[in-house]
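Engineer: this one's sequence-less:
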């Protein structure tokens, strides 16, 4: 929860470069406030075991890198771009605050238990070191157009948008400008289900089903 909120903040008409730190702080407070309200509403209905993933590596998305490439003096020279700094910072700060929030809720709400999956690190690792996880391509999307196939043109738009589509999506970490492939999601789901404590904690979903 939160990825789309922060992408809107960094890629909207009011680009993040002109948004003040104070505005970002208040914006994050709004996101986490809404998050807390929904958790408490579900808790009041009887929910006790909650599974969460933190915000992913927004700056590593093909969409973020494509937008950055379009503003570079030499947009064709993007081979050294791994992840864009500003979206990454927003995601990291949110994730630190989210972890603290869940620990706080666990002390306030009797019986509240949660599983928090480090989606950020897990997806960033696969993007930057794709071959270690069985992928051939980590930094560009299977389907799309522009730099890194990072334009949301996959599937065409009224039959007029040109896009490319890879022959084997399972070789890619990213399917389109902002979404991982099925193969990537399978690996991430396995980690959420029963990952190491440094990835999914303090419980895994498997632990919840065994309680």
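Structural biologist: Noted; the coordinates are in hand. Since the model is a prediction, treat every value here as computed from it, not as a measurement.
Engineer: could you use CA atoms for every contact and neighbour count after this?
Structural biologist: Will do.
Engineer: in three-state terms, label residue 127 for me.
Structural biologist: helix (DSSP: H, G, I helix; E, B strand; the rest coil).
Engineer: what's around it, how many residues?
Structural biologist: Using other C-alpha atoms under 10 Å, residue 127 has 27 neighbouring residues.
Engineer: tell me the contacts of it?
Structural biologist: Contacts for residue 127 (C-alpha atoms under 8 Å, 6 or more residues apart in numbering) come out as 60, 137-139, 173.
Engineer: quick one: it from residue 69, how far?
Structural biologist: When distance is defined by C-alpha to C-alpha, to the nearest Å, residue 127 is 17 Å away from residue 69.
Engineer: and here is the other one:
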């Protein structure tokens, strides 16, 4: 399920709870909840699994900025609704997943980790930290 669909579902749930609980209860609930985001894995692995040309359309840095931009937009939307506590899970080195290692074996005949996945993960971690700092300053 894509991030935009998840946000739409969240907004629908918020409206239903607002009707059921009332404005003050939902405000408390939303402001004390913790919103966890797990980023990157699907964004980087799915284009390879599906043989998508998506990663070929952007430089690695542009693609990571697009992923981070999508997350930023969703966090800002949840903040507008009342969310205040956010967390981003650390992205693990994707290049060493069994799938990634199998991709390297099938595409190059070599063994070991696929460095391009690991580079995307590292760049995402770097930009995620910048994102959190900038959002904290803005609010």
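Structural biologist: Received, thanks. If you're wondering where the values come from, they're calculated on a predicted model, not measured in any experiment.
Engineer: just give me the match in the first structure for residue 73 of the second structure.
Structural biologist: Aligning on TM-score structural alignment places residue 73 of the second structure opposite residue 37 in the first structure.
Engineer: now do the SS call for its match.
Structural biologist: Per three-state DSSP, the secondary structure class of residue 37 of the first structure is helix.
Engineer: helices along the second structure, start to end?
Structural biologist: Shown for the second structure, the helices assigned by DSSP state H span residues 3-21, 23-32, 41-49, 54-57, 60-81, 98-108, 115-138.
Engineer: what range does the first one cover in the first structure?
Structural biologist: Read it as helix 3-21 of the second structure. Using TM-score structural alignment, helix 3-21 of the second structure pairs with nothing in the first structure.
Engineer: which elements pack onto that helix?
Structural biologist: Secondary-structure packing of helix 3-21 of the second structure (3 or more C-alpha pairs under 8 Å, 6 or more residues apart in numbering; DSSP states H and E): helix 23-32, helix 60-81.
Engineer: biggest separation within the contacts of residue 127 of the first structure, which pair?
Structural biologist: Checked with C-alpha to C-alpha, the contacts of residue 127 of the first structure reach their widest spread between 60 and 137, with 13.1 Å between them.
Engineer: more neighbours, the two?
Structural biologist: Between residue 60 of the first structure and residue 137, counted using other C-alpha under 10 Å, residue 60 has the larger neighbour count: 25 against 20.
Engineer: chain neighbours aside, what residue packs nearest to the residue nearest the centre of the first structure?
Structural biologist: The residue lying closest to the centre of the first structure (C-alpha atoms, centre = their mean) is residue 56, at 2.2 Å. In this structure, residue 56 of the first structure finds its nearest non-sequential neighbour in residue 120, 3.9 Å apart by C-alpha to C-alpha, 6 or more residues apart in numbering.
Engineer: for the one you found, which residues are in contact?
Structural biologist: 54-57, 91.
Engineer: how about a cut-off of 6 Å?
Structural biologist: Residue 120 of the first structure makes contact with 55-57, according to C-alpha atoms under 6 Å, 6 or more residues apart in numbering.
Engineer: and residue 126 of the second structure, by the same measure?
Structural biologist: With C-alpha under 6 Å, 6+ apart as the criterion, no residue contacts residue 126 of the second structure.
Engineer: look up how far residue 132 of the second structure lies from it.
Structural biologist: Where residue 132 of the second structure is concerned, residue 126 of the second structure sits at a distance of 10 Å (C-alpha to C-alpha).
Engineer: please apply the same query to residue 117 of the second structure.
Structural biologist: For residue 117 of the second structure, the distance to residue 132 of the second structure equals 22 Å [C-alpha to C-alpha].
Engineer: more crowded one of the two?
Structural biologist: Between residue 117 of the second structure and residue 132, counted using other C-alpha under 10 Å, residue 117 has the larger neighbour count: 20 against 16.
Engineer: now the residue mapped onto that one from the first structure, nearest residue through space, not along the chain?
Structural biologist: With TM-score structural alignment as the criterion, residue 117 of the second structure lines up with residue 87 in the first structure. Spatial nearest neighbour of residue 87 of the first structure, chain neighbours left out: residue 59 (4.9 Å); criterion: C-alpha to C-alpha, 6+ apart.
Engineer: my read: that neighbour touches residue 90, true?
Structural biologist: No - Residue 59 of the first structure sits out of contact with residue 90 when judged by C-alpha atoms under 6 Å, with a separation of 9.3 Å.
Engineer: on that earlier part again, am I right that the residue nearest to residue 56 of the first structure is in a helix?
Structural biologist: Yes - assessed by three-state DSSP, residue 120 of the first structure belongs to a helix.
Engineer: trace it over to the second structure, please.
Structural biologist: So, by TM-score structural alignment, residue 120 of the first structure is left unmatched.
Engineer: since that was my last question, I'll sign off now.
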